[in-house]
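Peer 1: coords please:
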Amino acid sequence: MTRSGPGPASATRPTASPTTRAVPPECEGLTPPDADTYRDRIEIAGELGERYEEILTPAALDFLALLHARFAYRRCEVLGARQARRAKIAGGANPHFDPATEHIRTDPTWRVAPPAPGLVDRRVEITGPTDRKMAINALNSGAKVWLADQEDATSPTWSGVVEGQLTLRDFLRGDLEYTSPEGKEYRVTVPAEQTPTIVMRPRGWHLVEKHLVHLDADGVRRPASGSLVDFGLYAFHNARALVDAGRGPYFYLPKLESPAEARLWNDVFVLAQEELGLPRGTIRATVLIETIHAAFCMEEILYELREHCSGLNAGRWDYLFSIIKTFRDRGGRWILPDRSALTMTVPFMRAYTELLVQTCHKRGAMAIGGMSAFIPNRRDPEATARALAAVAADKRREAGDGFDGTWVAHPDLIETARAELDAVLGDRPNQLDRQRPDVHVGASDLLSLDCPGAITDAGVRANTSVALRYLAAWLGGLGAVAIDGLMEDAATAEISRSQLWQWRTQGCTTAEGTLVDDAHLDAVLDDVLAALPRTDGDRLDDAARLMRELVHAEDFPSFLTLPAYSRYLA
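Peer 2: Got it, this is the predicted structure:
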């Protein structure tokens, strides 16, 4: 996997500078790349299952090695910047609109690239993991777009990572099928031109893939970047087939916090296109605005990605998690009530979504709405009716606010969501021409966290139950789980455990007068665990151990997936 030769102009050597920023362990000692020589390699450390060699080919590993040679150091730089940002927040600073980039926000002349083939009409997008059964259901669903999720809706087991890539590769070659253990057969039955456009979501910059090892130019072994692995394998194997099919290699980018992180992705795209022989701008990305920091630099993120950008998505659940995490050490108005009270109509969430639509349409980008967590239950008509009503109201609000499309997590919700978008769009594919001069959102609006609701005993128990059951499913290989009529993924589990941590460390008391302390959280966890049905091989005990560590930790674990992955999946 050794590659030598001059590097592309887009991947010039970054300026090295001393830094005291805290970085993940795999970043220690990493140096800027040599612009003239590639000596990096990627080695396989995981077991090879059936057909894994079709994905982990020597040429694909060489491509991953090139991406790591060029961008591993810069990945560590942006992760270090996150830690520096966190230190400023802990010191009392608030996120703000950066005066240094005001010229980007006030320049009326620039636009992002026009909508790419297959992304002109995105009115309903279905999200879901890339296992074969769920993929086939999504491809048969009638949605305009399928978010093929290798991130929050996927447990990053080694088999999940590689077999998800096999799923996508097989579909694009007409070979995707699945037979369940019960003998039920699944196949893509709709014509190829009517299947949803695939937009693949790789893992965030903070995650690693320990089953692939990056050997840098000095021979130091480090786990590979989950982002570069997911992106690189999908682009390498499928970019040409996607273009030939009249669409393209499209991506959702998660967890971004800054323009520098968007610039890093843009440079990854430029290098990948040069290596794969694709015209510049073929790759397109939709960025999830799911951190409070990204909300303050949406225009700058669009600007950095403008030749490769398709739009922004309002990632509501991760956004709420980001707010809790960012202000976790502050009391008073910074402490949010029960998750059930945190609807999209509370003022700070309205400000965030209205600013997103205004920003997108100002720059010619699509604004894609988020996912209502309600899901139907085919065995419970009343529950289904409640879910459909809630989803209809949610999508009606988004369409009225100017969103060009929206997410659903279940095929049975597509018709309901489409009806609300159709009522506003009519025959138009989107509403990019709709500006929002009536929107005036400032920093105080984004940071005004006062909202109705309380911390309750029921809220403590609900958070405990959701986080525990989700973690058990995640450790067992499932990344998206239906719990109590809601579709839960890593983001909603993050909300649950982070609220418990904050309520404990800030000495909160519930509306019923219960102090949320260590003893109470342990008692609730024990009670919830005892009430759950058990099966052979379930991961509830492992999940309970993780839960105790997460909510009792002195220092807040930045993502629950980091200790869970290192301890159980790697």
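Peer 1: From here on, just use CA atoms for contacts and neighbour counts.
Peer 2: Noted.
Peer 1: pretty sure R222 is in a strand, no?
Peer 2: Yes. Assessed by DSSP: H, G, I helix; E, B strand; the rest coil, R222 belongs to a strand.
Peer 1: Chain neighbours aside, what residue packs nearest to it?
Peer 2: Leaving aside its sequence neighbours, R222 sits nearest to H214 (Cα to Cα, 6 or more residues apart in numbering; 5.1 Å).
Peer 1: Give the burial count for that neighbour, as a bare number.
Peer 2: Neighbours of H214 under the rule other Cα atoms under 10 Å: 26.
Peer 1: List of residues touching the host helix or strand of it?
Peer 2: Using DSSP states H and E, the element containing H214 is strand 208-215. For strand 208-215, the external contacting residues (Cα atoms under 8 Å, 6 or more residues apart in numbering) are 40-46, 65, 68, 158, 220-227, 229, 570.
Peer 1: change it to 7 Å
Peer 2: 40-46, 158, 221-226, 570 (Cα atoms under 7 Å, 6 or more residues apart in numbering).
Peer 1: Would you map the strands across the stretch 301-450 of the chain?
Peer 2: Taking DSSP state E, counting those that start in this stretch as the criterion, the stretch 301-450 of the chain carries its strands at 309-314, 366-371, 405-408.
Peer 1: What I need now is those written out in JSON lines, including mean neighbour count for each item.
Peer 2: Shown next, in JSON lines, are the strands of the stretch 301-450 of the chain (neighbours: other Cα atoms under 10 Å):
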{"stretch": "strand 309-314", "mean neighbour count": "28"}
{"stretch": "strand 366-371", "mean neighbour count": "28"}
{"stretch": "strand 405-408", "mean neighbour count": "27"}
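Peer 1: now for these, which one comes closest to W146?
Peer 2: strand 405-408 (9.4 Å; Cα to Cα).
Peer 1: Sequence B follows; please return its structure for comparison with A:
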Amino acid sequence: MAVPKERVVTQPARIEGQTGPGHDRILTPEALVFLAGLHRRFDTRRLALLAARRERQARYDAGALPDFRADTAEIRSGKWTVARIPAALQDRRVEITGPVERKMIINALNSGAKVFMADFEDSSAPTFANQLDGQINLRDAVNGNIEFTSPEGKQYRISGNPAVLVVRPRGWHLPERHITVDGEPMAGALVDFGLYAFHNARTLQARDRGPYFYLPKMEAMEEAALWDDVMSAAEDELGLPSGCMKATVLIETLPAVFQMHEILHALRNRAVGLNCGRWDYIFSYLKTLRGHRDRLLPERGQVLMTVPFLKAYSELLIQTCHRRGAFAMGGMAAQIPIKGDEVANEAAMAKVRADKLREVQAGHDGTWVAHPALVPVAQEIFDKYMPSPNQLNVERADVKVTRDQLIAPCSGSISRAGFDNNVEVALRYTASWLDGQGCVPIHHLMEDAATAEIARAQLWQWLHHGSVEFTDHAPINFALFDHALVTHTHRLRESGLPGAARADEAAALLASLTHADQLGDFLTLPAYDRLA
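Peer 2: Below you'll find the model as predicted:
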């Protein structure tokens, strides 16, 4: 194995937040020097790419529409493939995702899934304690000594053949204000990636287990190229073989769907696949086209993967990946088991089976679930229809997708119940997030930041474009929104449910974002300032 190169002594990153037990073993002097190096080398470039996002969105707000890039046509037409995919990632038929909480990590690794995506992003509320505890938990999981004892005395340990560990750091847009370099807050992405790589990369590489990452929220190939350079720098600094860090990219923004070949090309020495991040993708559709009255979407429950613009997106992703020798991963099944109601539970599981059948028959190489009980449900479908480890041989030459198909709105309606559900989900999730919980079961669905973003973006869209009606032709207006918000805030405050203590604060934030003249880019940005 390569020997870590001798580091030049430099001023380390500075800790601005309150730390707890064990955090000093993560925030070591050497790790803080490593983080500072990443920040000084890459943060100016990251900020420039975020500025490019804002400029691009301003063009969309002024009437332009996303499209394939003319300057990268040669990449799309060229004959190239990604590098060899490691043996540990050749079979990814079922992946489970969840926050970096200790019990969750153990249960996910023991779930029978092929891969566990440990999430520092949408299913985690990034309190400083949560992020650092998550790093401790992942270090212990990598070292094989992670254990947990519940308040009732039940013990949890990793057993059997655990899932392959893949880590999702935060997106490029999210800050980590508790760690600064030269007086500037670090990027949450560089903190999550940097600490995990510093403490675990050598151990994982020695076992031929990566390290492996899921990369979220990107909009352009230049953002992927930044990740490639960050990983190359980390490999060099830690004395690791070039290209040992592998990445799967979530295609969960509308601009990114027009650059899938380019994103894979930018990461071609380490890319292993793309993922249909369906919920964030729907949110990105709403946000990107927020200024276009003719692109309104119906209520969330009607925007399924079978509607034309989502079907086009998923099939183009499969075709793109398989042409380049990369895996095409399916989307999340958000259902969770419904205890005590066999009829309702079977109806929920039937939806999961139908969704996974659609994915495997379309050519996906694997799929996501949010709960361990769904692993065997999804696996049964993929085992039956995909007996080989993957479906790279399914080329989908029949797929012919145009720009207009990728941005076509879908037909549908808005019911009073759908409107009310958006208010409730956005409020309850925001309150739970402010209380430090980033993955929240609501009405038998596992909601995370992406689904809350859809809910609040749709509310803004329906209320600000005018002349939008319910199915009974009554107008949708702010009086209805304000009344629903007051009603649900009172219910949450009195319920004792997660987030009850932050109900009023969450309501004020949601009201501000919904009444604002422009749809805010991310709920989590203004909410972050209110976290511990």
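Peer 1: counterpart of V360 of the second structure in the first structure?
Peer 2: Here V360 of the second structure is matched to A399 in the first structure, going by TM-score structural alignment.
Peer 1: Go ahead and confirm that match touches A423.
Peer 2: No. Using Cα atoms under 7 Å, A399 of the first structure makes no contact with A423, being 8.4 Å away.
Peer 1: Of the two, which one has the most company?
Peer 2: Legend: neighbour count by other Cα under 10 Å for A399 of the first structure and A423, higher for A399 (23 against 12).
Peer 1: so what's the more buried one closest to, chain neighbours aside?
Peer 2: Among residues not flanking A399 of the first structure along the chain, L421 sits closest, at 5.5 Å (Cα to Cα, 6+ apart).
Peer 1: Now do the contacts for the residue in the second structure that E304 of the first structure lines up against.
Peer 2: Alignment note (TM-score structural alignment): E304 of the first structure maps to A266 of the second structure. By Cα under 7 Å, 6+ apart, the contact set of A266 of the second structure is 221, 224-225.
Peer 1: How much space separates the residue of the first structure positioned farthest from its centre from N463 of the first structure?
Peer 2: The outermost residue of the first structure relative to its centre, with distances by Cα atoms, centre = their mean, is G513 at 36.5 Å. Computed as Cα to Cα, to the nearest Å, the G513 of the first structure to N463 of the first structure distance reads 18 Å.
Peer 1: cool, E47 of the first structure as well?
Peer 2: For E47 of the first structure, the distance to N463 of the first structure - Cα to Cα - is 36 Å.
Peer 1: Neighbour count: those two, which is higher?
Peer 2: Applying other Cα under 10 Å to E47 of the first structure and N463 shows that N463 carries more neighbours, namely 22 against 10.
Peer 1: And for the residue mapped onto the more buried one from the second structure, nearest residue in space, chain neighbours not counted?
Peer 2: Per TM-score structural alignment, the equivalent position to N463 of the first structure in the second structure is N422. In space, and not counting its chain neighbours, N422 of the second structure is closest to A455: 4.6 Å by Cα to Cα, 6+ apart.
Peer 1: Where do the strands of the stretch 401-532 of the second structure begin and end?
Peer 2: Using DSSP E, counting those that start in this stretch, the strands of the stretch 401-532 of the second structure run over 440-442, 445-447.
Peer 1: Next, format the ones you listed as a markdown table and append mean neighbour count and distance to S413 of the second structure.
Peer 2: Below are the strands of the stretch 401-532 of the second structure laid out as a markdown table (neighbours: other Cα atoms under 10 Å; distance: least, Cα to Cα, whole Å):
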| stretch | mean neighbour count | distance to S413 of the second structure |
| --- | --- | --- |
| strand 440-442 | 18 | 22 |
| strand 445-447 | 19 | 21 |
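Peer 1: Distance to E55 of the second structure added to these, as TSV?
Peer 2: Compiled in TSV, the strands of the stretch 401-532 of the second structure are given as follows (distance: least, Cα to Cα, whole Å):
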stretch	distance to E55 of the second structure
strand 440-442	34
strand 445-447	31
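Peer 1: Who are the contact partners of the residue nearest to N422 of the second structure?
Peer 2: For A455 of the second structure, the contacting residues are 422-423, 425-426, by Cα under 7 Å, 6+ apart.
Peer 1: which of those residues lies closest to F478 of the second structure?
Peer 2: For the contacts of A455 of the second structure, the nearest to F478 of the second structure is V423 (12.0 Å; Cα to Cα).
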